[in-house]
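Trainee: With the input below, show me the fold.
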Amino acid sequence: MPEYLTPGVYVEETSFRSRSVEGVPTSTFGMAGRTEYGPVPYSLPAPGDPTVLPGATLVTSFTEYERAFGGLRIGNDDCQLALAARAFFANGGRRLYVSRVFTFANTTGATPVIDTPKNFASLALPPTGSALLRWRARWPGSAGSKISVAVTFRRGKNIIVQGGGAGAQPRLTGVQPGAAVEVVPLTGGVVPGIPDDTAPQPGNVRVVIPRADGVLGYRKPDGTFDAVAAGTAAFHLTLAVTVRFGERVDVYNELELDEAHPRAVGRVLAAVDPADEFSLVWLQAVTPAAGQPAPAAGAVLAALLNGGAGAAAFLTGGGDGGTLVAADLRGRLANPDSLIDPARGLGALAEIDDIAIVAVPDTVTLPADQQKTAVDDLIEHCERLRYRMAIVDPPKDCSISEVRKFRAQFDTKYAALYYPWVRITNPGLRPDPGAPAPLLDVPPSGYVAGIYARSDIERGVHKAPANEVVLGINDFTTNVTYDRQSVLNPEGINALRFFEGRARRVWGARTMSSDPEWKYVNVRRLFIYLEHSIDKSTQWAVFEPNNERLWASVRQTVEDFLIATWRTGALTGTKPEEAFFVRCDRTTMTQNDLDNGRLICLIGVAPTYPAEFVVFRIGQFTADAQRS
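Mentor: As a prediction, the model looks like this:
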């Protein structure tokens, strides 16, 4: 309450509007599984180093996915998650969070570390003798051995300027502390010309540092200041790093040698928070042995150039970890008592509030008993978090009876099963001339998730994501006919079917629930949308005075949101009173509730159900017949 202590005119702003409820996104997809490369939680080995803790990573196109997580294969195997991501974006998806799962090999302790050669590829510089630097793959995997790094230099113009009058001390201009320069003597008082392709002599390379008064000079081996000598010239040396990974080429220009410079190569290509979020490598300076001085700048530059300007070398080592099991996909939540023990697998997706659709395509690569466990973990994830829906893949090459047996193991309103698999032209293989295109069978979850997103964007979450065309496929692995679907549909198995002249479509919208109240996917997802939106947008009410004014404000807020939802066609009824009710008053709360700080708001909505069976009754009619 404002205080009025001094006489005067007081102008105050107020609001006469009720607070609004903003609808949450419903088309954001999340997946956990193996990828060729990309972000995964691990710790750096050296004491005091920060810890790399990426959670689930957002990508908004398949091109961005490839940059972050690599291609469609992991070693000799197809990457099911990459294929699902490709299908998701091809069918209208826009936002995908990926939680990469990697089973570290040969590690000790709860958190794997980077110095395990079986996990991370690396390249020592120089390649022979004592290493001064080391290029390291930023993420684990055998894909790291496909990365090559080349460092080139550029010799800039002379940066020595004679200051003041005759005999004045020369000074450096046009460079910042941390820049590397090549110092050469003048020839007859003239700056010598040096061919561009001539590598700098290590003994002539210096690093620029400032004196206490701001004058620039060079750093001596012991770290002290060395003034610019008369009769010398200096050329600014900058670096360019070219990193290649398959067809991907990343070039980092105008880099500096020393860590003191903001554009230092070790800063731009750092393990933690690099300039490029999806950089492939990072540069590690090897700590000298006890009692040994730090390497000279010229030796560091020579090691980076790797024997000559532009010489590229591949990283070596790295592996794809241990055998994937269901527990790896489940992962775990972050350890609240440790900053170096982050969430993994599905646990990392749990930290992203916007995710509304979840799938784990790698369940199909597990043995039958583990596949059931992995699907149970996926369902438990959605039921615990309440505001997301799971898309379940059936086992590969399963018959009608086998998919019915698989479906019979589950009962949940937070998941839907789609059958059969889809057949596509293998995007990872180039066909031989004149040979038929190679085909690949893929689980349907990525395609269905894209259709969920497309339907939400075009129509709304209340529209059943069915009778929608599946894009980017050649065929289904099994032909589901009318008679076959009459067996599958009542059991909650959504069929993917081909219709002559109407393409291949999703032809089912049922959950895996035995409760008829939650039989349809769109009804379950509509309630998820309503509950999540109201939950997020009414947090302001916590700790407000629990009286009639608050009850009326909450009631008005929810009613306004439901009216807007009803106008989209999500709720039945010709007027709002037939579509929903909101009660928040003495009829929903007792004095005991008020004494214990509880505000109870009762909301009822009438959702629209899909017209799953459209029936037209036709009979003969004559003038003498009576119509009933």
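
Trainee: going forward, measure contacts and count neighbours with C-alpha atoms only.
Mentor: OK.

Trainee: before we move on, what SS does D441 have?
Mentor: strand (DSSP: H, G, I helix; E, B strand; the rest coil).

Trainee: Which residue comes closest to it once chain neighbours are left out?
Mentor: R423 (4.5 Å; CA to CA, 6 or more residues apart in numbering).

Trainee: Just give me how far the helix or strand that neighbour falls within sits from the chain centre.
Mentor: Using DSSP states H and E, R423 falls within strand 422-425. How far strand 422-425 lies from its chain's middle: 25 Å, per CA atoms, centre = their mean, to the nearest Å.

Trainee: Please name every helix or strand in contact with that strand.
Mentor: strand 439-442, strand 475-476 (3 or more CA pairs under 8 Å, 6 or more residues apart in numbering; DSSP states H and E).

Trainee: can you redo the ones you listed as CSV with mean neighbour count and distance to V24?
Mentor: What follows is the helices and strands packed on strand 422-425, written out as CSV (neighbours: other CA atoms under 10 Å; distance: least, CA to CA, whole Å):
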stretch, mean neighbour count, distance to V24
strand 439-442, 18, 31
strand 475-476, 20, 34
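
Trainee: Throw those strands into TSV and include distance to E380, thanks.
Mentor: TSV is the format used below for these (distance: least, CA to CA, whole Å):
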stretch	distance to E380
strand 439-442	25
strand 475-476	29
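
Trainee: I have a second one here; can you model it like the first so I can compare?
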Amino acid sequence: MPMDYFAPGVYVEEVDRGSRPIEGVSMSVAGFVGFTEDVRGDAELFKPMMITNWSQFLEYFGKQGSDGYTDFNAYLPFAVNGWFMNGGGRCWVTSIGTKLPGSEPPAPEETATKLRSSGNRPSLMFAIKPSEGEEDGSSALALSGGRVNVSILPDEPKAPEDPEAEPPLNTGEYFKVIISRGGEKLEEYTHLTMNPDVEAQVGTYVVTAINEGIGDQQASQFLSVTDMSTSGQPLSRRPVNGTYEVSPPPVISSRERFPRDVNGARDDRTGVQGIFEIDEVSMIACPDLMLAYQRGLLDLDQVHGIMEMMVSMCENNAPSPNYRMVVLDPPPCKGGGEPVPPEQQKPQHVAQWLNNFNRRSMFGALYYPWIKVANPRNAGRPILVPPCGHMMGIWCRTDETRGVFKAPANEVPRGVLGLAYETNFREQELLNPVGINCIRNFANYNRGFQVWGARTLVEPANVQWRYISVRRLISYIERSIEIGTQWVVFEPNDQDLWARVTRTVSNFLERLWRAGALFGGSPGESFYVKCDASINTHETIMLGRLYVEIGVCPVRPAEFVIFRISQWSPNQ
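Mentor: Here you go, the predicted structure:
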């Protein structure tokens, strides 16, 4: 509305009449669920944590100074590393544990933090104190994934009560201990020494102060301390100044509880379901579902149940469009369900398994066989792992280099040393029609390993949604339009708004056509946008609704390239 004018002069008004451009959303953010070596820093057990590079993964999910892998060869670190190696960027990681369910809990000294003296000899050992009534050694800190920092700082002996008395000699053996978490000081103990026979008016033995308390100060609620020093003067046994992290004992799920931990809960943002609460995640994998199957933690029916849940959640994102896809891994088994090593799973086995699983969806993808990568925990020797992380990295790489409309195939998987099984052309003729994407070895053609399939798990007769690139392109368009047209809500529903919406969407689709995402020689052949009185009637306007009809013609991959050659004579 125009402003009021009361005095003569020149008035300038800023009027917003143009349409707002739609910016394409990212379809290249992954979500991973599986076992990790540790859960540190701001990361929490069972809850998703954003990771932007491998170093950050080590910061949150690897022990200090570690390579980030586990002693029981969990597949998630391999998948995340393969994701980054193949071009993946931002991802979210959910740790479902640092030990296999049912494992024996480690001895307290294994998870304790050991401090050393200036002479590099054992000094003190700090451990998280178990909560009362907890027999398994876990604690509230352990269940929350929290850590405690212990700071060793210089201090002095106690000052005498008589201000005129001569202060005791400061031999340098005295120190203070500050216990903190997340930058917040929890407890502080002063005038400490490694001398168990120290006089009370001068200082306090560190073990007595922290474990038992002294005077008005109670024992620590968080930590217990053990004196590991054996001989020497208090100064030589004193711990080196610095800040040290004390880890809680790992939370080890029971075998009975493990399926529930993997599933998680959307309201609590835990487990697989918690990943679906992260809006930006557009591709999801749970590589350690295969480890749980191999170790007997889940049977094949339970694996199918979790796979079904992931597929169904990708299909049900109402009221927003369905834009997520799940990348499944084939369980290493024969068609009848008998477990076998991955290298013994033949193409006919995985085809029969998929037929028995009997779940079809345009929002799922499956790759075969498992891939061979280097295992840092075994001196770099190869290990067979599920291919999901490497494949999703290729999806992201293709998005960046070509666009979401390009099929993520005919690409080299980086970091792959070999395949569990080398599928040939005839065997792929069995797998490709049912939606099993093969990773092939084309060494005979000097082309190395190649991803040689780009199909979804939709039923074979539904050719409209056969290709991963088509499904992801349509999801990209739907999601971008949904987010880019939020400004339309509560605008006056009239012809002016219809024209602005039409122009906004048309400009976005024309940019896609120019980038090669849509098929057609002109924008008019590639898409149409309809927003007029024929679909926005008086009744729909009275209901507060605005309808926009959009049709697009996506490009599809040339999966079969056929050259028809015949002899030709120019005289014929």
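
Trainee: care to give me the TM-score?
Mentor: TM-score of the superposed chains, computed with TM-score structural alignment, normalised by the length of structure 2, equals 0.74; 488 aligned residues with a CA RMSD of 4.4 Å.

Trainee: ok so, going back, please verify my assumption that the residue nearest to D441 of structure 1 contacts T478.
Mentor: No - between R423 of structure 1 and T478 there is no contact under CA atoms under 8 Å: 9.6 Å.

Trainee: On the three-state scheme, T423 of structure 2 is what?
Mentor: coil.

Trainee: Alignment lookup: it to structure 1.
Mentor: Counting by TM-score structural alignment, T423 of structure 2 corresponds to V480 in structure 1.

Trainee: out of everything not next to it in sequence, what's closest to its match?
Mentor: Leaving aside its sequence neighbours, V480 of structure 1 sits nearest to R497 (CA to CA, 6+ apart; 5.8 Å).

Trainee: so how far is V470 of structure 1 from the one you found?
Mentor: 10 Å (CA to CA, to the nearest Å).

Trainee: okay, and the common contacts of the two?
Mentor: Jointly contacting R497 of structure 1 and V470 under the rule CA atoms under 8 Å, 6 or more residues apart in numbering are 504-506.

Trainee: can you redo the residues you listed as a markdown table with neighbour count?
Mentor: A markdown table is the format used below for the shared contacts of R497 and V470 of structure 1 (neighbours: other CA atoms under 10 Å):
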| residue | neighbour count |
| --- | --- |
| R504 | 20 |
| R505 | 17 |
| V506 | 21 |
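
Trainee: Reformat the residues you listed into TSV and put distance to A56 of structure 1 and secondary structure next to each item.
Mentor: Below are the shared contacts of R497 and V470 of structure 1 laid out as TSV (distance: CA to CA, whole Å; DSSP: H, G, I helix; E, B strand; the rest coil):
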residue	distance to A56 of structure 1	secondary structure
R504	32	strand
R505	31	strand
V506	29	strand
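
Trainee: Can you tell me which of these is nearest T572 of structure 1?
Mentor: V506 (24.6 Å; CA to CA).

Trainee: Map that closest one onto structure 2.
Mentor: Using TM-score structural alignment, the equivalent of V506 of structure 1 in structure 2 is V451.

Trainee: Average offset of the longest helix that structure 2 contains relative to structure 1?
Mentor: With DSSP state H setting the assignment, residue counts place helix 495-515 as the longest helix in structure 2. Mean deviation of helix 495-515 of structure 2 from its aligned counterpart in structure 1 after superposition (mean CA distance after the TM-score superposition for structure 1): 0.8 Å.

Trainee: so that helix aligns onto which residues of structure 1?
Mentor: Counting by TM-score structural alignment, helix 495-515 of structure 2 corresponds to 548-568 in structure 1.

Trainee: Excluding chain neighbours, what is closest to T540 of structure 2?
Mentor: Nearest residue to T540 of structure 2 in three dimensions, chain neighbours excluded: L546, at 7.2 Å (CA to CA, 6+ apart).
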